[in-house]
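[1] Next come a sequence and a model predicted from it.
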Amino acid sequence: MLANNNRGIIRRMAKSALKNNRGRNLIVFLAILLSAFMLFSIFTVGITYFKMNRIQNIRLNGGEYDAVMYGITEEQREKCESDSEIKTTGTVAVSGYIESTGNDSTVDASCIWADETYWNEIMAPARDWVKGKYPSAENEVMMTEEGLQAAGLEGLGIGDTFTAGYRDGEGSLITKEFTISGLWDGYGVKSALYVSEAFYEASGYDISEVRCGRYYLDFDRWIMTADEQNAFTESLNLGKQQALYFTGNMGYSLPVFLGLGGLIFVTCLCAYLLIYNIMYLSVAGNVRYYGLLQTVGMTGTQIRALLGRQMTLVGGAGITAGILLGSAVSFVLLPSVIRALGIRTGTAGAVEVTFQPAVILLTVLFVAFTVYVGSRKPVKLAVSVSPVEAAGYRPVYGGNPGGRTKAKAAKRHRRGRRGSVVFRMALDQIRKDKKKSAVIMVSMAAGLSVFLCMSTILESQAARTIVTNHMNTDLVISNDTLKKEDPAEHKDLITEDFLSELTGISGVETVYPMIYGQITVPWEPDFAEMWMKEFYAMWMDIPYENEREEYQQYPENFGSVIVGISREELPYLQEVTDMEIDTDAFLSGETCVIYRNGLDLTSEDVVGKNVTCAEYGHSENQRTFQIAGMTNEGYYIGPVLGFPPTVIVCATAVEEFVSDYSVFQAGVKYTREYDEETENEILSLIQSSPDARDFSWESKLESLREVERAQGSMPQIGAGIALILALIGILNYVNTVTGNIQSRQMELAVLESIGMTDRQRNRMLVTEGMIFAAGSLFITGTVGVAVTYAVYQSMNYMLVPFEVPAGPVVGMTVFIIAVCAAVPLLAGAKMIRKGSVVERIRGMSGA
């Protein structure tokens, strides 16, 4: 047989088919456009979100690194620097502390030396600007404006000098004059004074000590499993005092990657189902046409070429339009919508969306592959049906529509049922093609589950969720004079009168004062001996045996504190204690909780043992408590951290036991969380005190602003992702149900011809929609929530408790119900406008 070049004819037929079937091809075009739009938008906005998440972590960590080691030996340094998987290493040395300046006697600022790598590479991404130069002379310092203000040095600038009381590595207090060589601003520890290498070398500190050395590691990889992290840690042969901590983004890198991969997979699956369903309806509806083409001699190969040509034209146009629409939404409309919704950017600035050229390639490849895969089955159907079968082809629902036995059984089953006829007809319609109904419900539930998961993650990473204080209080006020070593310099600042004025402020709901007293823990062979031996092994450079005799004979040289909390604070203490506390025993002063202080002691080692406390300066006044548990909560440390344990008891026990006790700090809870007006009143109260500089405070509102500044546009970008994902769950339903109703025109027309009213038809269609809505919401509420929980926990490196956000869930539910009810009504109304019942029956039958 001679070859016949009919490519030109096929091209003309493809163009002609596109013109003659504008409505059906428009549906396919829109399906491809929407899929390309969704994928492009999700990839673009998603990449931007994760970029902002990385920036947030850098800002919150104060630098770009993956792990930090406390204390570093030369052998460990050499091993890390020779490791090909470690990109950058930087060293920081704590070189003493500033305790006072000429204007403030209660300064608490560390002196830090940073090597060139840390300052110029690791810390640089977390800085906004630098003026001047990093210190080189022994008396030069680099500070922030906030640090100057906190030290009572506001108004000073580069080149100015100041005098400060500095405590070196030997514990000596030295009066020293410093010169400001530079200023900087950004993120991280902003109260510290960055000093020169010469200052560090003269300080008496050494980076091999845990109290001094901080060694930062930036790995040349994105993912590092827990086993790999443990193997790396073991390879360093850390000493007992040393510790290596991985940051949240590296410590949870693999779970986060898998969680994000799951979100992308489900999103892409929804897009695939959208294209597949619409294309199947479109091509299957033209099976009769393709069969008739075979009667005039067109081969199966030629039909494939014809369909391929049509899909290429429609797909190319849809992909191009989708990418253009996605660009407009991602870069123009999305930021505008976010602002219109009233989502505040605060200090974050404008919403910035990142463009990646690879996104276009990924979108084109995936949509093109989806078009190809989605059209294979319909094309195979068009080619395989004979001309005779195609002439009478109608879409068939159900597994065996021609089986008499099943039909009779179904008929008998329908006769025996009771209830609403309209509901039974709607339910029957769902059952006719269980596979298609299941696909609609599952695809919609998949989209809703992704939306639910994204909303939950966004809620957990919101600044208001990340920022927490002790007992979720809004402000913690501290008396810094009690941190001084000389008791003669202590002042009673948080007095009864001060607390009374504080409680009297209208926006203050509750005040939780924490009292403390100075104590000693006399030596005894059981608990005290065990504790001190472990303390020296963990924190001291000299063996316990060298000072054991002094501790036995002069325990007052090893002071500590006893802390008293109110009855209302006990439930929170229970939450952060590793054992169940007997409430009655604790409140009666029989038991206590001790602060673990990082020691390798377990509850089995200490719970049930007795700790004897003696009032400092009055060793004859002693009291014994039974240990009920240990806590790692740093809020209970007290003004100083001694060698013996910090003992936490009820406030009445401290008042009964210690004659000279003081309020060290007070937690304040507002009536309205983050109430700026109330906080300003409290700060005004503090500033009105003649000892205002001796107060310090930790504000949840200030922390919120700092986290919001660190997050930048991340919350807004995340909200954009959630808005886009909200469309995915319903687009497949809208398109599939619309096509389904179009293919049932003859069936619905026949029902109208035998007496079904418009109201009954609408009720039936709405009922079908409600069944789809109920099914998808049920799947989302069960499987979707379970998957959301698993993904959430895998990505929850900030350890925020899992909680499904009520607002997005309610809004999503109402929206889905409304859409599932409205779409069938609108599709049915459009169908009626096509003509009378007779005209619709004749049109579908081909008469």
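    Sure thing, it's come through.
[2] use CA for all of it now, contacts and neighbours both
    Will do.
[3] all helices for the stretch 351-500 of the chain, in order.
    Ranges of helices in the stretch 351-500 of the chain, per DSSP state H, counting those that start in this stretch, are 357-384, 387-391, 404-416, 421-432, 434-460, 463-466, 496-504.
[4] same deal with the stretch 501-650 of the chain?
    527-539, 545-553, 570-575, 583-587, 603-606.
[5] from those helices, which stretch is densest packed?
    helix 527-539 (a mean of 17; mean count of other CA atoms under 10 Å).
[6] which secondary structure elements does it contact?
    Applying 3 or more CA pairs under 8 Å, 6 or more residues apart in numbering; DSSP states H and E, one finds that helix 527-539 makes contact with strand 610-615.
[7] Run the chain-centre distance for the strand it packs on.
    44 Å (CA atoms, centre = their mean, to the nearest Å).
[8] Can you check what angle separates the longest helix anywhere in the chain from helix 357-384?
    When the chain is parsed with DSSP state H, its longest helix is helix 22-61. Interaxial angle, helix 22-61 versus helix 357-384 (axes from the mean of the first three to the mean of the last three CA atoms, to 10 degrees): 150 degrees.
[9] on contacts alone, who are the packing partners of the helix or strand where Val750 lies?
    Following DSSP states H and E, the helix or strand that holds Val750 is helix 745-753. For helix 745-753, the elements it packs on are helix 837-845, judged by 3+ CA pairs under 8 Å, 6+ apart.
[10] what about versus this one:
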Amino acid sequence: MRKVKNQKVIQKLAKKSFKANGMRNRIATLAIALTTMLFTIIFTMGLGTAETLQQQTMRQAGGDSHGVLKNLTKKQYEKLRTHPSIKEEAPRILVADRINNPEFLKRHVEAFYYPEYHYPHCFTKIIDGKAPKKADEILMDEVSMELLGLKKEAGQQVTLKMQIRQNEEEIIDRTFTVTGVTKADPALNVGFVTVSKEYLKVHEKELSYQVKETGSSTGSIYMDVNFANSRGIQEKLNKMIKESGYSVKEGAKNYISSNANWAYISDGTEKDPMTFAAAGAGLLLILLTGYLIIYNIFRISVIRDIRYYGLLKTVGTTGRQVRRILRRQAFWMALVGIPAGLLCGFFVGKALVPKIIERSAYQAAEVAVSANPLIFIGAALFSFLTVLISTRKPAKIAAKVSPVEAVRYTEGAELGTTGKRGKKKSQAERQKKSTDGGKIWRMAWSNLSRSKGRTTVTVLSLSLAIVLLNSVFTVTSSFDMDVFLKKFVTTDLQIANARYFGIDQYYGGDSEEVKTENLSESFIEACEAQDGFEEGGRIYSSTRFGLMADSWEAPDYIPHDSKGYYRTYGAEKDYLRKDENGAYSTSTVLYGLEDFPLEQIDVYEGEEDLSVIKEKLKTGKYLIYSTSTDDNGKVEPKEMMHHSGDKVTLALPDGSRREFEILTVIKENYYGLTNRYGIEFCYYTVADVFKEMESEDFLMSYLLNVEDEKETAYGQFVEDYTITKEPLMGYESKQKWLDEFSGLKNLFVLVGGTLSVVIGVIGVLNFINSVLTNIVTRRKEFAMMESIGMTKKQLLQMLILEGIYYAVITIGVVLIFGTLFSATAIRALSDGLWFMRYHFVIWPMLAACPLLLILGVAVPYLAYAPQRKNSLVEEIRRNE
């Protein structure tokens, strides 16, 4: 075949056809824009949230370096830093295990040295002043200075109470000049002090390497490293260590510990198929939504203009050229729709990201959604792919139609099937068996079934949004507030020393140290005297007890090796260590409960009657044992150290031994009834027995309930009290977790509702386009029906009935498919999340039914209104 240069002709034909389809172009462009908007929202939310969370996780991890090598000597550091795989490195040196100023009780402060070139990697931003140079100069964050009662200005002096090593009781008071004030991260309840290099020289002796002797990291070097990229960080660290002559095997003589920065998503997401599955499902949903409308628009357009394409075929236009004409038109619409969708979608997604972050563990984080090119490239590519897929079949139909088929085509006939599927029944033959075919309702139903493909696509696009919206409300209705709260809180309020709720926590391991971490009786008295108080009770706690190893017969399922019994944390083993007396003293904690907190226990095994439990505990011969649970609150059988009836012997603080029987096994109440350390052997007795064996100074916390109508005022009282009267005390309220729960529900509604609305608009556009095109392409048919006596009113009734049929079919599909989807997929999701209990919801689908019926009536009425003004003669002339 001879090749003819006809590019300009094809382009001219495409332009003429494009200009002749103004309504189609507008609807299709809007559809492409909305589809692009959906893709952009997903990409913006995904990348924006990931970027923010990664940044905040880096801050918690201490910096944005790829990895760190821990507890190095100077010699090890000098050897490792020369490895060729390292792109950038810096030493970080801890100069004191603790800063013990009482003002820092509620906000832990750490003291480090790292070189000035490494400040950006540690997110150290000086907002006033400059970096320290002398031994008595430091950087300090703004919040820490406020806690000390100082202005956020450089040049002031501060005195820090430094405990160089935790095993040393000596506290050194050192006065420094603050040469620079650094910005504090609102997402971290941690302050930072940065010393100069000169400080290391002046205090070289006290910063000697003592990791093996004392276990303290003070003076050792943490080497931060960056590689060329963040792929396979841990593997690179291990390779670097081995090639430098050291070992990565724990326990080896030349062992060096290292870990990858867990903030780097690229180092772990490839191992999380659920993340990819969720993202893939979202993209496929949008792809399907966009496909349904764009495909339907072009299919209807092709059917409407089928005679035009047939005429092109008669003058020699090939099928390939017809496809090119349609693709050019689609490209021009995408050229307008995609940029508009990218712009709108980015700003909508940018507005949603802060809402998502608020519901994460980083609600105080600064959210900055950058205009990442990947957002726009990804959304544009997916949108353009949707357009190409959607126009492929309509273009194929137009390309394959023969001139004869095009001239003889009537809506509902199969194109390209002449001579292949046998003789079609004539209209007269189809109506032979009908005795009431002239009724308007039957005519409307017959018209609807003439184009089953268009009807199916329109119904699906309308149904999709309603099913999605119903799913969103089903998910949120399945959120169980009681289950959620039970995991975190069992009473209205919990008060304790501020350390209990902070990083330092309450430990109860020393008779003197406990006086700085226990709850004050004056705080309890103030709470009990406050209007609205109902009931409460004290919880005592001490880790000065130890389970005698020879009194514990370990169950077979507890893992062990030649070194003893252990628990695993990732790849590391944490052994149950015996002290010199043969007791597991570092793995044992005893709690003493007054009546009210004792009533909060959840019995799993053994005696269940609370009154019997109280009486037997008072004898001093019995204990309650607490075992760990999973996220769903179910006991992990292989985590149980004891069963009801077991006999155990405890080593008491005074050195004596005492035998007990395990009366009851209860489920762990981590947030309400423990010191939040997760110790293996966790026992409970009543408060009086506890005080017989241990000092009443070991007062850990106090649980209380408040009258419902006075909770708000009571909460305000406790907040004010811990700020003005006893700032060393703290509290946690049920309201905090209620707010967390409500925020989580609102997030689902916000994000899911936004997607549902956009998809709903696309569905409505599809319906409007179908009705409009249906009316335009059937003008000749309507004129013929008028010529044989059918009135315009009857025609309008027929079109309205068609719209109502669309609505009724959609309602049926929605109710059937929505119910099935809810009972399968949503139920499975609910069963997989610990805070959800499946609850069937149908009201969003029912609420959409009248809206669909209104849409089914209003759209045909408004679309046919202009044509009602034309006379029969005008319509016949127009079609001629």
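    Done, it's in. Keep in mind it's a predicted model, so treat the numbers as computed, not measured.
[11] follow-up on the earlier one: to Val476 of structure 1, which of the helices of the stretch 501-650 of structure 1 lies closest?
    helix 570-575 (15.5 Å; CA to CA).
[12] Measure the mean distance from the longest helix of structure 1 to structure 2 post-superposition.
    Compared with structure 2 after fitting, helix 22-61 of structure 1 has a mean deviation of 4.2 Å; criterion: mean CA distance after the TM-score superposition for structure 1.
[13] picking up where we left off before, do you know which of the helices of the stretch 501-650 of structure 1 lies nearest Ile754 of structure 1?
    That would be helix 570-575 among these, by CA to CA, at 69.1 Å.
[14] Return the distance of that closest one from the chain's centre.
    With CA atoms, centre = their mean, you get 26 Å for helix 570-575 of structure 1.
[15] List the contacts of that helix.
    Contacts with helix 570-575 of structure 1, where a contact means CA atoms under 8 Å, 6 or more residues apart in numbering, come from 471, 580-581, 583.
[16] Tell me the one among the residues you listed nearest to Val450 of structure 1.
    Relative to Val450 of structure 1, and with distances defined as CA to CA, the nearest of those is Met471, at 32.6 Å.
[17] if I look at the closest residue to the closest one other than its chain neighbours, how far off is Leu173 of structure 1?
    Once flanking residues are discounted, Met471 of structure 1 sits nearest to Tyr572: 6.4 Å by CA to CA, 6 or more residues apart in numbering. According to CA to CA, to the nearest Å, Tyr572 of structure 1 and Leu173 of structure 1 sit 38 Å apart.
[18] roughly how far apart are the alignment partner in structure 1 of Gly310 of structure 2 and Gly300 of structure 1?
    Under the alignment (TM-score structural alignment), Gly310 of structure 2 pairs with Gly291 of structure 1. Relative to Gly300 of structure 1, Gly291 of structure 1 is positioned 10 Å away (criterion: CA to CA).
[19] In terms of neighbours, single out the busier of the two.
    Neighbour comparison, Gly291 of structure 1 and Gly300: the larger count goes to Gly291, with 25 against 18 (by other CA atoms under 10 Å).
[20] Name the SS class of that one, please.
    helix (DSSP: H, G, I helix; E, B strand; the rest coil).
[21] now do Thr124 of structure 2
    coil.
[22] Need the residue closest to the centroid of structure 1.
    For structure 1, Gln461 is the residue whose C-alpha lies nearest the centre (CA atoms, centre = their mean; 3.6 Å).
[23] Give the residues shared as contacts by Gly291 and Gly300 of structure 1.
    Val383.
[24] quick one, what contacts Ile338 of structure 1?
    Ile338 of structure 1 neighbours (CA under 8 Å, 6+ apart): 716, 719-720.
[25] and which of the residues you listed is nearest to Leu2 of structure 1?
    Gly720 (59.0 Å).
[26] what secondary structure does the nearest residue to that closest one once chain neighbours are set aside sit in?
    In space, and not counting its chain neighbours, Gly720 of structure 1 is closest to Leu334: 6.3 Å by CA to CA, 6+ apart. What three-state DSSP gives for Leu334 of structure 1 is helix.
[27] what about Leu334 of structure 1, how many residues close to it?
    Neighbours around Leu334 of structure 1, by other CA under 10 Å: 25.
[28] what's the answer for Asn621 of structure 1, then?
    14.
[29] Any buried residues in stretch 376-385 of structure 2, and which?
    For stretch 376-385 of structure 2, the neighbour count (16 or more other CA atoms under 10 Å) marks 376, 379-380, 382-384 as buried.
[30] Dump those to CSV, plus distance to Tyr731 of structure 2.
    Putting those into CSV (distance: CA to CA, whole Å) gives the following:
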residue, distance to Tyr731 of structure 2
Phe376, 46
Ala379, 46
Ala380, 50
Phe382, 50
Ser383, 51
Phe384, 54
